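Visitor: structure for the following, please:
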Amino acid sequence: MRTIFTLLFTVLITLNISAQWKPAGDKLKTKWASEIDVNNVLPEYPRPIMERTEWQNLNGLWNYAILPVGQQPSSYDGEILVPFAVESSLSGVQKRVGEDKELWYQREFTVPSKWRNNKILLHFGAVDWRADVWVNDVKVGRHQGGYTPFSFDITAALVNGTNTIKVKVWDPTDRGFQPRGKQVNRPEGIWYTPVTGIWQTVWLEPVPETYIKDLKVTPNIDNNTLLVDAITNIYTSANRVEVTVKDGNSIVAKGKSINKQPVEIAMPQNVKLWTPDNPHLYDLEVVVYDGNKQLDKVNSYAAMRKYSTKRDDKGIVRLQLNNKDLFQFGPLDQGWWPDGLYTAPTDEALEYDIIKTKDLGFNMIRKHVKVEPARWYTHCDRHGIIVWQDMPNGDRSPEWQMHNYFTGNERVRSAESEANYRQEWKEIIDYLYSYPSVGVWVPFNEAWGQFKTKEITEWTKSYDPTRLVNPASGGNHYTTGDILDLHNYPNPRMYLYDAQRATVLGEYGGIGWANKEHLWEPDRNWGYVQFNSSKEVTDEYVKYAEELKQLIRQGFSAAVYTQTTDVEVEVNGLLTYDRKLVKVDEARVRKVNQEICNILND
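Guide: Here you go, the predicted structure:
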């Protein structure tokens, strides 16, 4: 009887918690919004490229308060669903914060007793922008940067039983110098709603005294080796790292090292290369030993692939994958959601855009002035999508930036702004280094906050020589890096050409259709050109594709179509903003896209 009573009590509590939350506002929703379980929000392991078996998800309902800068909460305004930004519908709040206020979070948690002899790490996938964190009123750390994961060792702050986390967030959106992508305080046109606070999974992880902090995985197909650098929090000369490479259930290679050296692994002669058509991944098991004692173990994965450029027999510099010419073609992907803003409602939703990109015959995505959660890049690795990764733009207003673009002058940033840019760009590269799908770094877009282009590009190339660098997509052009990137709307056009670098069309298209059943707002909608039916949009898309084919023969080595989905009042997506309608004829678009992707192999 007691067991039945306990079960019923638990069910009632769960139903009560669920009843306290609902999406805020009446804006457009995706189908996944109704599938959210308040007690199990984004339950998937958040870092599949470096996985341990034990972890605890802290997503769910937290207390929140919005207060003037400098004030601390004596009580809270209500509950917010983490990890959805406070301005989003799925947060259950949908309120603005602004640069003169701070957003506070608070929740309780308990540490499983079986973790007692471990260090406890508190992880945040991403918090926009500056986060201060306390555990049991003990300050455990601060992180500045809205797009990268961070963690704190909170072991010394923990108590037996119930513990309390507090997080304070300050985010000036477009009133500050920090990277913030498309966020503005007055959304219109190509600029969107602000995103403030926690917007990726928060989680706890037990680790041993000596543990692996990071993995840096570097394939080399030219000498058929895989380099695995396991970076630990503590190092002694007795530490030994061993790496096992598996293909399914079969062990195909092993390697080991001491003295802080990366493990260099000779891969088998019949190694399987990663390509969009065959995105083969090898599983990795990485173990750190002290003598015969295992200190830590993580599971990971890797791919054998190479990004490079080479002049073809007509003298055109082409992008190459695995030493073969490949025309890289994909959509401009903003990564926004009508209900979650920066955060997809579910992991299925997060993966959906990638699946549809593949369904439409593309082999690449340009991730536009945003960085995604780790699982998004793993989905790209698994599905075979090459990623061009933008640095989110920032430093003052879009109006100034566009003026700067047309005058052709580089931005002169403050010392604080420049230092922050460099710090956040380095953190993004470090975060994404081991993902096989990431093939191109893009430090600047259309002169938005562009500064010291040659220096930033050369630093990026030096810091990660395994990838290509696109210095400024459609921006102020300098003869540096691997790529000259042109933008032209609506149709493809080549108005510049670089005989020494790959010439690409970094943005074109923007074919609009305001489907009245799937709009963020009933009016104010726009695209670079507007049509009224799927057939009209598809006809125009195919017309541009045929034009692009001719320009590929003349010298283009990649192209980016604007864009994956509608976003707020932009209606030039291949899909509607709610993802409920594919706006083009999939079969026709897939056919012509595949012809484009394969054009250099004919």
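
Visitor: going forward, measure contacts and count neighbours with C-alpha atoms only.
Guide: OK.

Visitor: show me where this structure has helices.
Guide: Taking DSSP state H, the helices of the chain run over residues 2-19, 347-359, 374-383, 398-407, 415-432, 453-463, 534-554, 586-597.

Visitor: how far off centre is the first one?
Guide: Right, the one you point to is helix 2-19. Taking Cα atoms, centre = their mean, to the nearest Å, one finds the center of helix 2-19 at 37 Å from the center of the full chain.

Visitor: which other helices and strands does that helix contact?
Guide: Applying 3 or more Cα pairs under 8 Å, 6 or more residues apart in numbering; DSSP states H and E, one finds that helix 2-19 contacts no other helix or strand.

Visitor: quick one, what contacts the closest residue to residue 198 other than its chain neighbours?
Guide: Leaving aside its sequence neighbours, residue 198 sits nearest to residue 127 (Cα to Cα, 6 or more residues apart in numbering; 4.3 Å). Shown in contact with residue 127 (Cα atoms under 8 Å, 6 or more residues apart in numbering): 145-148, 169, 196-200.

Visitor: just the ones of those in strands?
Guide: 169, 197-198 (DSSP state E).

Visitor: reformat these as TSV; add neighbour count.
Guide: As requested, these are exported to TSV (neighbours: other Cα atoms under 10 Å):
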residue	neighbour count
169	25
197	28
198	28
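
Visitor: save those as JSON lines, and put in distance to residue 134 too.
Guide: Output for the ones in strands among the contacts of residue 127, formatted as JSON lines (distance: Cα to Cα, whole Å):
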{"residue": "169", "distance to residue 134": "12"}
{"residue": "197", "distance to residue 134": "15"}
{"residue": "198", "distance to residue 134": "15"}
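
Visitor: out of these, which is nearest to residue 5?
Guide: Using Cα to Cα, residue 198 comes nearest to residue 5 of these, at 36.5 Å.

Visitor: sequence B follows; please return its structure for comparison with A:
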Amino acid sequence: MMQKLHFKCFLLLLVLIFVKTSAISSDLITNIPNRKTTSLNGKWQYIIDIYETGFYDYRYRERAEKDPEAYWNTDVPANSLDRKEHGYNDKYTLNVPGDWNSQADKFLYYEGTVWYKKSFDYKKSDTNNKLYVYFGAVSYRADVYLNGKKLGMHKGAFSPFNFEIPSSLLKEKDNFLVVKVDNRRYADEIPTLNTDWWNYGGIIRDVSLVEVPNQFISNYFIQLAKPHTKSNLIEGWVEVKNAKANEEVYVEIPELKINQKFTVNAAGRAEVKINAPKLKLWSLENPKLYQVNISSKADKVSEKIGFRNIEVQGEKVLLNGKSLFLRGISIHSEIPQEGRRANTQKDANQLLGWARELGCNMVRLAHYPHDEKMTRLADSLGLLVWSEIPVYWTIDFTSDKVFEKAKTQLDEMIDRDKNRASIIIWSVGNETPVSEVRTNFMKNLLAEARKQDPTRLVSAALEVNYHSEENMRWIDDPLGAYVDIVSFNQYLGWYGGTPESCRTANWGTHYKKPLFISETGAEAVGGFNADAKQLWSEEFQEWYYKEQVDMLKRMPSNFIGISPWILADFRSPRRNNPVYQEGWNNKGLYDHQGRKKKAFYVLKGYYDELAKKYK
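Guide: Next up is the predicted model:
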């Protein structure tokens, strides 16, 4: 009897290990745009709380849940003698989604706590349904309360999260949702204290109420199987919350006349395999998207998914079996004309529209996951995407806790966008200084990305740790042994030498892999015209790009692309030249007003040549 019991326990352990390690399994609800939602966007009342009075008492102890002075509790006095030292009022409101820094001068440099409050009415369409509050992103830490009760806490400025609202807590009238938002920087967070972009705070992306059946399709991964070459096998999984073993789910692709049944296991997961011989692959020229319907006995979700092959063969990157050259550009999630975080569909149209006008077939979304509107739009436009987590510069690579935070943000990025055909590269970081502990840290992140999504390439923007042999500059960062493509940032002619330095420079890597330049660029103030040898002028930046392009034409045969830094000027507190920067990094090809600089046309000319060559 004991032997049978031990054997059953062993089998159960194996099942749990498989469920945990085979793919992402989280509480995040995916595909929010195609579910039953109620927007909570709009005006939210706020309180600036620099001393965190609403969270700690005067002895700096965390307040009790029912403490009347806790800012998550009602601010309405019970009577004329009920003293309240906090209050929410329409005199003080912030737009959601939106960063607070760009909404009032007093917020420009603010780092600390702001309490947000939103009142709403809600009645479920079915009392048995579940209700979640979903945040596209909050920068950086969010503590979420409803009607005085804490729903949960999330860290990470660029990832979505949701919390279930218990039925016992929800009211049909006068619910009040309170979010404590804290954007302070810490040495043990991701990113860390030191970055080269503005620390925008606030509820920076959409907020929604999401109503689903008690048993609902929470997550799924539907992509081409690997190995990709000449394969029309669609593979993946579907997760159904609260499903019982052997219940059925259906995956339908009406255009291909596919409607197949699968059964879930005890964990609510159904493994999916579909042969699709008539499948048309998503490509740059024809970004084909299929309507995919997934249904269970109580729920149905739909979205448009593209299927394509992306792989490395030797020193080449192949898209659908064809050699690919990446004509890229790096992008920050920022609208320069207004100096704010991008968060609307119009913003996504502007940024990706500018990239297409430049002649790009690829964008590097740096240095963190961008709004989901960007990746969905890239799907429909036929733009390839590099998506990255903010493991940036000198984080604490010795800390297991920091690694877990980085891993969580990586998992959240992949979880949200794993069904986007446009995304071909998951990047685990940027310009991390070489050391053994750093290499192990990054190597483990790369392994995590491959485990969660084996269908895409993995990389990182490497620090420029090269040595020169005469005029040959070798990229030999040890992390290159673990990535699919060797990507590096170089600013020859800006951070060292002059643009003329490019004339004798040649680049290579000891790794027999594709070689990609993930950044290069020089600053120029839009509208400042002078001699080409005058720093900060448009003419200097134009000269820089001309010399870079000539150098790129001498790159070795494994050179597969470039994503210069950067599409548009963006705010940065590190940039303090009082004449030429004033808190802006001006390496953009578009200036603060959205106007093209002269260097734009140099890069566009190069990309037009490449487009004809690789047509």
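
Visitor: closest one to residue 268 of structure 1 among the helices of structure 1?
Guide: Residue 268 of structure 1 lies closest, by Cα to Cα, to one member of the helices of structure 1: helix 374-383, at 21.0 Å.

Visitor: where in structure 2 does the closest one fall?
Guide: Using TM-score structural alignment, helix 374-383 of structure 1 corresponds to residues 372-381 of structure 2.

Visitor: that stretch vs structure 1, average distance?
Guide: Here the mean offset of stretch 372-381 of structure 2 against structure 1 after fitting is 0.7 Å, by mean Cα distance after the TM-score superposition for structure 1.

Visitor: OK, contacts around the counterpart of residue 406 of structure 2 in structure 1?
Guide: Aligning on TM-score structural alignment places residue 406 of structure 2 opposite residue 421 in structure 1. Neighbouring residues of residue 421 of structure 1 by Cα under 8 Å, 6+ apart: 178-179.

Visitor: residue in structure 2 matching the residue nearest to residue 198 of structure 1?
Guide: So, by TM-score structural alignment, residue 127 of structure 1 is matched to residue 138.

Visitor: roughly how far does that match sit from residue 180 of structure 2?
Guide: Distance, residue 138 of structure 2 to residue 180 of structure 2, using Cα to Cα, to the nearest Å: 10 Å.

Visitor: tell me which of the helices of structure 1 sits most buried.
Guide: The highest average neighbour count among these, using mean count of other Cα atoms under 10 Å, belongs to helix 374-383 at a mean of 20.

Visitor: tell me which residues touch the nearest residue to residue 391 of structure 1 once chain neighbours are set aside, please.
Guide: Among residues not flanking residue 391 of structure 1 along the chain, residue 443 sits closest, at 5.0 Å (Cα to Cα, 6+ apart). Counting by Cα under 8 Å, 6+ apart, residue 443 of structure 1 touches 390-391, 425, 456-457, 469-472.

Visitor: one more pass at 10 Å, please.
Guide: Residue 443 of structure 1 sits next to 369, 389-393, 421, 425, 450-451, 453, 456-457, 460, 469-473 when contact means Cα atoms under 10 Å, 6 or more residues apart in numbering.

Visitor: same check, this time on residue 511 of structure 1
Guide: Taking Cα under 10 Å, 6+ apart as the test, what residue 511 of structure 1 contacts is 489-491, 526-531, 536-538, 540-541, 561-563, 571-574.

Visitor: how about 8 Å then?
Guide: 490, 527-531, 537, 540-541, 562, 572-573.

Visitor: cool, residue 135 of structure 2 as well?
Guide: Residue 135 of structure 2 makes contacts with 160-162, 203, 205-208, as judged by Cα under 8 Å, 6+ apart.

Visitor: swap in residue 101 of structure 1?
Guide: By Cα under 8 Å, 6+ apart, the contact list for residue 101 of structure 1 reads 66-69, 170.

Visitor: measure it to residue 326 of structure 1 for me?
Guide: Going from residue 101 of structure 1 to residue 326 of structure 1 by Cα to Cα gives 49 Å.

Visitor: likewise residue 290 of structure 1?
Guide: According to Cα to Cα, residue 290 of structure 1 and residue 326 of structure 1 sit 45 Å apart.

Visitor: between these two, which one's more packed in?
Guide: Taking neighbours as other Cα atoms under 10 Å, residue 290 of structure 1 and residue 326 compare with residue 326 leading, 21 against 15.

Visitor: counterpart of the more buried one over in structure 2?
Guide: So, by TM-score structural alignment, residue 326 of structure 1 is matched to residue 324.

Visitor: state the distance from its match to residue 223 of structure 2.
Guide: 20 Å.

Visitor: with residue 213 of structure 2 instead?
Guide: Residue 213 of structure 2 is 26 Å from residue 223 of structure 2, by Cα to Cα.

Visitor: so which of those two has more stuff around it?
Guide: residue 223 (24 against 18).

Visitor: give the contact list for the most centrally placed residue in structure 1.
Guide: Centroid-nearest residue in structure 1, with Cα atoms, centre = their mean: residue 372, separated by 1.7 Å. Under the criterion of Cα under 8 Å, 6+ apart, the contact list for residue 372 of structure 1 reads 147, 335.

Visitor: next: residue 593 of structure 2.
Guide: Residue 593 of structure 2 is in contact with 336-337, counting by Cα under 8 Å, 6+ apart.
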